[in-house]
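> coordinates only, sequence not included:
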């Protein structure tokens, strides 16, 4: 496999993350004094988000190597080669964004994957620190980018494109930026992503795009920002404990798997959407249901 060396862009961006968080905090305080109804930062929430980000960074020191090995093995298997020229990069950035859309959508629509992604939605605040609130189980994302290696994209290019997407998405986690004109039609913007992080009924499971919003427009998951977002989950966590934030949904899944229900129902609780409930034909008999609710 030809050599291609690109530094880890996320690690290089850490000083920028710190400076921008401080700058945003100062700007939010100024805007709130001027009467803007912004959620703003709190020390405990921001600390929890940063703890999740540091944990994700530490885990990815190992996991990125494992994921890279899988991409490299698939790259060796395929006869296809996209090359490393400018057009290969352009094509890859579009392909990566398409993969990200489906990764993101599946992680909302299937509870097994949601257990990993729910971490990112667990804050009731919306600011740049929210972007750092990342999963400690990034392994669920691997299958969504494996096709890029089989298409002949170099593994280093794949992980670099993933980093570019994450860096782009950092700036959309803010209330300090309004709509940005015609670019709203093409790009994922702070306005679009505020919708994604909201628990308002009309905003649920919308705007999955990473860099581009065109996939949402194409596949019917786009929703403009029309009312003030209420951030967080439909059933919020009331904790700043990083371990609970990271694993609470996995614990809930394990608890559901121990219910005295048919196997089909228990599996449904794992692989259907997070809000799925069994139909009458999948519920336990009335006496069992009464016992469970008592």
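Noted; the coordinates are in hand. The structure displayed is predicted, hence computed values, not measured ones.

> going forward, measure contacts and count neighbours with C-alpha atoms only.
Will do.

> Next secondary structure element downstream of the longest helix seen in the chain?
Counting residues, the longest helix found in the chain (DSSP state H) is helix 43-77. Counting by DSSP states H and E, the next helix or strand C-terminal to helix 43-77 is helix 86-109.

> what's in contact with that next one?
82, 113-114, 116-117, 141, 144-145, 148, 153, 157-158, 161-162, 165, 205, 208-212, 215, 272-274 (C-alpha atoms under 8 Å, 6 or more residues apart in numbering).

> do that again at 6 Å, thanks
Contact partners of helix 86-109, identified using C-alpha atoms under 6 Å, 6 or more residues apart in numbering, comprise 82, 113, 114, 144, 208, 209, 273.

> nearest to residue 43, of these?
Using C-alpha to C-alpha, residue 114 comes nearest to residue 43 of those, at 26.5 Å.

> Could you tell me which residues make contact with that closest one?
Counted by C-alpha under 6 Å, 6+ apart, residue 114 has contacts 107, 108.

> Tell me which helix or strand it sits in.
Here residue 114 is assigned to helix 111-117, by DSSP H and E.

> How far does that helix sit from its chain's centre?
10 Å (C-alpha atoms, centre = their mean, to the nearest Å).

> which residue ranges form the helices in the chain?
9-12, 14-33, 43-77, 86-109, 111-117, 128-131, 142-150, 155-170, 190-196, 214-219, 242-257, 263-271, 286-293.

> mind checking which of the ones you listed is nearest residue 228?
Among those, helix 190-196 sits nearest to residue 228 (C-alpha to C-alpha), with 8.8 Å.

> How far off centre is that closest one?
Worked out by C-alpha atoms, centre = their mean, helix 190-196 lies 13 Å from the chain centre.

> next up, a second structure to put side by side with the first:
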């Protein structure tokens, strides 16, 4: 087992200093376009982050077990631990993250855990810490093809941590735009603000981890529009700062929709795999329909 450092643990002081710096800049500089910190919201996000770390000890053990099971029993090749294999892994991991992130918005079973990250109506570095308490126990399935190819599980976990670390700094309004060449290739605060928007035009867009090229390749890219200021949060906000409710409320709603009322077996199952907003009686609207309605009423944009 390669002895790679736990970079997330080492990054904690950086997270704290970065949030303090952002807080200073957004309050002292009085940036007009920045909403700033709301104490209850920030503390909720930090509590969600701490819960994620604590539960992570169990979920990471499960992930490591699954990755090694595939690697030891089914791998097609044995990819050595070298600089060039990390380059290949960088792109493979980022592609895995894109599809995990996209499906987490398009399938309610995965949305039930991912919704946590979108539940804040604020957008700052503390929002990056608002992480799931349940997703780590099953979202790893999107990475199982990597040990199948022959990447060592320790390499995969390290690259997943690098991706998570990169995504911390893009959760801010204090940075407007990066240089155009950077915006064209990488995920940035501007791109990720779009992803956190509840505006119909922004829903389920920009699922990138590090590279925004996947969204451009697969048709889910949306630039931030000057004429459409981002409204953060959910289409229907949960309006609570209780970490336990934030973690499990959507699970309760999904289970209630799927297993109560007069529905066929197929309709119950569809509540687990259809996108958020889908209703078996046709009364709900998914993000694509909300976006189409918005575009029809804003044809001049």
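Perfect, thanks for sending it. This one's a predicted model, so the numbers in the text were calculated from it and none came from an experiment.

> TM-score for these two?
Superposed pair, TM-score by TM-score structural alignment, normalised by the length of structure 1: 0.92. Supporting alignment: 276 aligned residues with a C-alpha RMSD of 1.0 Å.

> excluding its backbone neighbours, what's nearest the aligned partner of residue 18 of structure 2 in structure 1?
In structure 1, the residue paired with residue 18 of structure 2 according to TM-score structural alignment is residue 20. Counting by C-alpha to C-alpha, 6 or more residues apart in numbering, residue 20 of structure 1 lies nearest to residue 128, which is 7.8 Å off, once chain neighbours are set aside.

> Need the counterpart of the one you found in structure 2.
Under TM-score structural alignment, residue 128 of structure 1 pairs with residue 125 in structure 2.

> How about residue 65 of structure 1?
For residue 65 of structure 1, the residue aligned by TM-score structural alignment is residue 61.

> ok, now which ones touch residue 33 of structure 2?
Counting by C-alpha under 6 Å, 6+ apart, residue 33 of structure 2 has no contacts.

> and it, what pairs with it in structure 1?
Using TM-score structural alignment, residue 33 of structure 2 lines up with residue 37 in structure 1.

> Next: residue 153 of structure 2.
Residue 153 of structure 2 maps onto residue 155 in structure 1, by TM-score structural alignment.

> Go ahead and confirm that match touches residue 71.
Yes. In terms of C-alpha atoms under 6 Å, residue 155 of structure 1 counts as a neighbour of residue 71; the distance is 5.5 Å.

> neighbour count winner among those two?
residue 71 (26 against 23; other C-alpha atoms under 10 Å).

> one step back: for the residue nearest to residue 20 of structure 1, grab the count of nearby residues.
So residue 128 of structure 1, with other C-alpha under 10 Å, has 25 neighbours.

> With residue 86 of structure 1 instead?
9.

> same deal with residue 168 of structure 2?
18.

> That one: what's it in contact with?
Residue 168 of structure 2 makes contacts with residue 128, as judged by C-alpha under 6 Å, 6+ apart.

> ok, it to residue 124 of structure 2 distance?
10 Å (C-alpha to C-alpha, to the nearest Å).

> Residue 79 of structure 2 too?
39 Å.

> who has more neighbours, these two?
Using other C-alpha under 10 Å, the more surrounded residue of residue 79 of structure 2 and residue 124 is residue 124, with 27 against 15.

> Wait, the more buried one touches residue 170, no?
No. In this structure residue 124 of structure 2 lies outside contact range of residue 170 using C-alpha under 6 Å: 8.7 Å.

> show me what contacts residue 195 of structure 2?
Residue 195 of structure 2 touches 205, 206, counting by C-alpha under 6 Å, 6+ apart.

> same question, the one 5 residues further on
When contacts are counted by C-alpha under 6 Å, 6+ apart, residue 200 of structure 2 touches 290, 291.

> and it, how far is that from residue 293 of structure 2?
8 Å.

> ok, the closest residue to residue 274 of structure 2 other than its chain neighbours - how many residues close by?
Using C-alpha to C-alpha, 6+ apart and skipping the chain neighbours, the partner closest in space to residue 274 of structure 2 is residue 107 (5.2 Å). Residues lying near residue 107 of structure 2 (other C-alpha under 10 Å) number 17.

> before we move on, what about residue 32 of structure 2?
9.

> And the residue nearest the centre of structure 2, how far from residue 209 of structure 2?
Closest to where the C-alpha atoms of structure 2 average out (C-alpha atoms, centre = their mean) is residue 101, at 5.6 Å. Distance of residue 101 of structure 2 to residue 209 of structure 2, computed by C-alpha to C-alpha: 8 Å.

> Residue 280 of structure 2 now?
Remark: distance between residue 280 of structure 2 and residue 209 of structure 2 (C-alpha to C-alpha) = 33 Å.

> quick one: which of the two has more around it?
Neighbour count, other C-alpha under 10 Å: between residue 280 of structure 2 and residue 209, residue 209 has more, with 24 against 16.

> give the contact list for the aligned residue in structure 1 for that one.
Using TM-score structural alignment, the equivalent of residue 209 of structure 2 in structure 1 is residue 210. Listed by C-alpha under 6 Å, 6+ apart, the contact set of residue 210 of structure 1 is empty.
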